[in-house]
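[1] how would this look folded up:
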Amino acid sequence: MTAGLDTPDRRGRTGLDRHGRDLSGNPRVRVTDVAVLSCDWYVLRRTTFDYQHSDGHWSREQRETYDRGDGATVLLYNTGRRTVLLTRQFRLPAYVNGHRDGMLIETAAGLLDGDAPEEAIRREAAEETGHTIGTPEPVFEVYMSPGSVTERLHFFAAPYDRVARAADGYGIAAEGEDITTVELPFDEALAMVRSGDIADAKTIMLLQWAALDGPYRHPDQP
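    I've put the predicted structure just below:
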């Protein structure tokens, strides 16, 4: 008996080795085996499949995929003050891969955890910034690291009211979250992208969207 396969893992899941076996959207891909390598919290799988190349020949391939579920993120903006409200928190993967202190400035974000994307991002915005937002504006949906991670991230934007000062202690303490809000002038946030002080992909994408097509788009811009 194996946890996550025929008995529940610590998140109550079974049948994790069946995910992806019934894919049929691409006739050039034939999945032959799915093995669960880890399911301590998220799920690491090794999938074996036959792939038909452009010249017609078939090859046997293996890939590992990391399944952490889909997520959502939101850019909070205040056009009257021409500001954005971001977060700062410690990210161990960035820290071990060369970031000077692992403290990343980001848009509020989190996993869907079974909720609809709009519902999830309202929840995350409240947890991480203390702000209750209305109906967020959908921006786009993106696979952030499609070579290895299955996650599809839903991007949103929403206005926020003025905040008097940055605040500490947001997030869910039981999950180890310790989040600080950071209110920045929009132009300063863009400058921080150029300098490397903002190095989070989802945040950069939403700031660029805001400048090109969003609330801070120049009125004369085609």
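[2] all contacts plus neighbour counts: C-alpha atoms, from now on.
    Fine.
[3] and the helices in the protein?
    Here the chain has its helices, by DSSP state H, at 92-96, 117-129, 186-195, 201-212.
[4] let me know which of those is tucked in deepest.
    helix 117-129 (a mean of 21; mean count of other CA atoms under 10 Å).
[5] so what touches it?
    71-74, 87, 108-113, 131-136, 154, 156, 170-172, 179-181 (CA atoms under 8 Å, 6 or more residues apart in numbering).
[6] in TSV, list the helices of the chain along with distance to Val34.
    Formatted as TSV, those follow (distance: least, CA to CA, whole Å):
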stretch	distance to Val34
helix 92-96	26
helix 117-129	28
helix 186-195	40
helix 201-212	30
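[7] could you also give me the structure for this next sequence, so I can compare it with the first?
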Amino acid sequence: MPNNKIRNIKKEILSDNWYTLNKFTFEYQKDDGTWEKQSREAYDRGNGAAILLYNSKKGTVVLTKQFRMPTYVNGNDDGMMIEVCAGLLDGDAPEDCIKKEIEEETGYKIENVQRVFETYMSPGSVTEILYLFVGAYEDQMKVGEGGGAEHETENIEVMEITFQEALQKVKTGEICDAKTVILLQYAQIKGLL
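    Modelled structure (predicted):
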């Protein structure tokens, strides 16, 4: 249902280099009935999917570690981030995307994934919807080395660690990626491991 408290939306492209940065100018009706002009920038990088791979028999999870420039320039000393496997949809259904990303990034081939919810990770500035999944893995599902797609300049380290170690890394701040924290806490709440 459209929001009737917004009118006269104008969109201006500020950058269309890697993804698209738009400036939206619009009028917003305040609670007192008056209209005020506002402008906001919104970064559109498409929607994505992320998954926590877990093995309840071994008590382990598979995570990735890679350099993230935006964190490096904002306080992350080495720029390295420990994260769940994730990627942009690029026109694929979320389930198809995440299965492809799992194999590219971790080397596991997983057929059964469970969508747990979808979320806006930074709704004040980024349009992305992130579809979050969990999926059980076993050692025999490993079909490759992982590490990411070469054409995407990814240099991903694959980490298999215990679930308890992952939770400890959240506690110490070594894992500070929102999607990863959310999925680890989901697994803890649901008793997946």
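[8] circling back: can you select the buried ones from the contacts of helix 117-129 of the first structure in PyMOL?
    To isolate the buried members of the contacts of helix 117-129 of the first structure in PyMOL, using 16 or more other CA atoms under 10 Å:
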select buried, resi 71+72+73+74+87+108+109+110+111+112+131+133+136+154+156+170+171+179+180+181
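[9] among the contacts of helix 117-129 of the first structure, which are in strands?
    71-74, 87, 108-111, 154, 156, 180-181 (DSSP state E).
[10] farthest-separated two in these?
    His154 and Thr180 (22.5 Å; CA to CA).
[11] quick one: neighbours of the residue mapped onto Glu118 of the second structure from the first structure, just the number.
    Matched by TM-score structural alignment, Glu118 of the second structure corresponds to Glu141 in the first structure. By other CA atoms under 10 Å, 13 other residues sit near Glu141 of the first structure.
[12] same question, the one 5 residues further on
    Residues within reach of Pro146 of the first structure, counting by other CA under 10 Å, total 12.
[13] now swap in Glu150 of the second structure and tell me
    9.
[14] distance check, the residue lying closest to the match of Glu118 of the second structure once chain neighbours are set aside against Ala199 of the first structure.
    Once flanking residues are discounted, Glu141 of the first structure sits nearest to His154: 4.6 Å by CA to CA, 6 or more residues apart in numbering. The gap separating His154 of the first structure from Ala199 of the first structure is 19 Å, by CA to CA, to the nearest Å.
[15] wait, what's in contact with the aligned residue in the second structure for the residue nearest to Glu141 of the first structure?
    By TM-score structural alignment, His154 of the first structure lines up with Tyr131 in the second structure. Applying CA under 8 Å, 6+ apart to Tyr131 of the second structure gives the contacts 47-50, 94, 115-119.
[16] adding distance to Asp31 of the second structure, write these out as CSV.
    Formatted as CSV, the contacts of Tyr131 of the second structure follow (distance: CA to CA, whole Å):
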residue, distance to Asp31 of the second structure
Asn47, 32
Gly48, 34
Ala49, 36
Ala50, 38
Pro94, 38
Arg115, 37
Val116, 35
Phe117, 32
Glu118, 30
Thr119, 27
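[17] ok, those vs Lys30 of the second structure, which is closest?
    Among the contacts of Tyr131 of the second structure, and counting by CA to CA, the member closest to Lys30 of the second structure is Thr119, at 26.4 Å.
[18] what about that closest one, how many neighbours?
    Neighbours of Thr119 of the second structure (other CA under 10 Å): 12.
[19] again with the one 5 residues further on
    Taking other CA under 10 Å as the neighbour definition, Gly124 of the second structure ends up with a count of 11.
[20] for Arg40 of the second structure, see how far away it is.
    Counting by CA to CA, the gap from Gly124 of the second structure to Arg40 of the second structure is 9 Å.
[21] then Ala50 of the second structure?
    Per CA to CA, Ala50 of the second structure is found 27 Å from Arg40 of the second structure.
[22] ok, Thr71 of the second structure next?
    23 Å.
[23] could you do Arg115 of the second structure as well?
    Counting by CA to CA, the gap from Arg115 of the second structure to Arg40 of the second structure is 31 Å.
[24] which of these two has more neighbours?
    Of the pair Arg115 of the second structure and Arg40, Arg115 is the one with more neighbours under other CA under 10 Å, namely 15 against 12.
[25] let me see the contact set for the closest residue to that one other than its chain neighbours.
    Leaving out its chain neighbours, the residue that sits closest to Arg115 of the second structure by CA to CA, 6+ apart is Phe133, at 4.3 Å. By CA under 8 Å, 6+ apart, Phe133 of the second structure lies in contact with 49-52, 113-117, 183.
[26] got it, and Ala174 of the first structure?
    No contacts exist for Ala174 of the first structure under CA under 8 Å, 6+ apart.
[27] now do the same for it: its match in the second structure.
    So Ala174 of the first structure corresponds to His151, using TM-score structural alignment.
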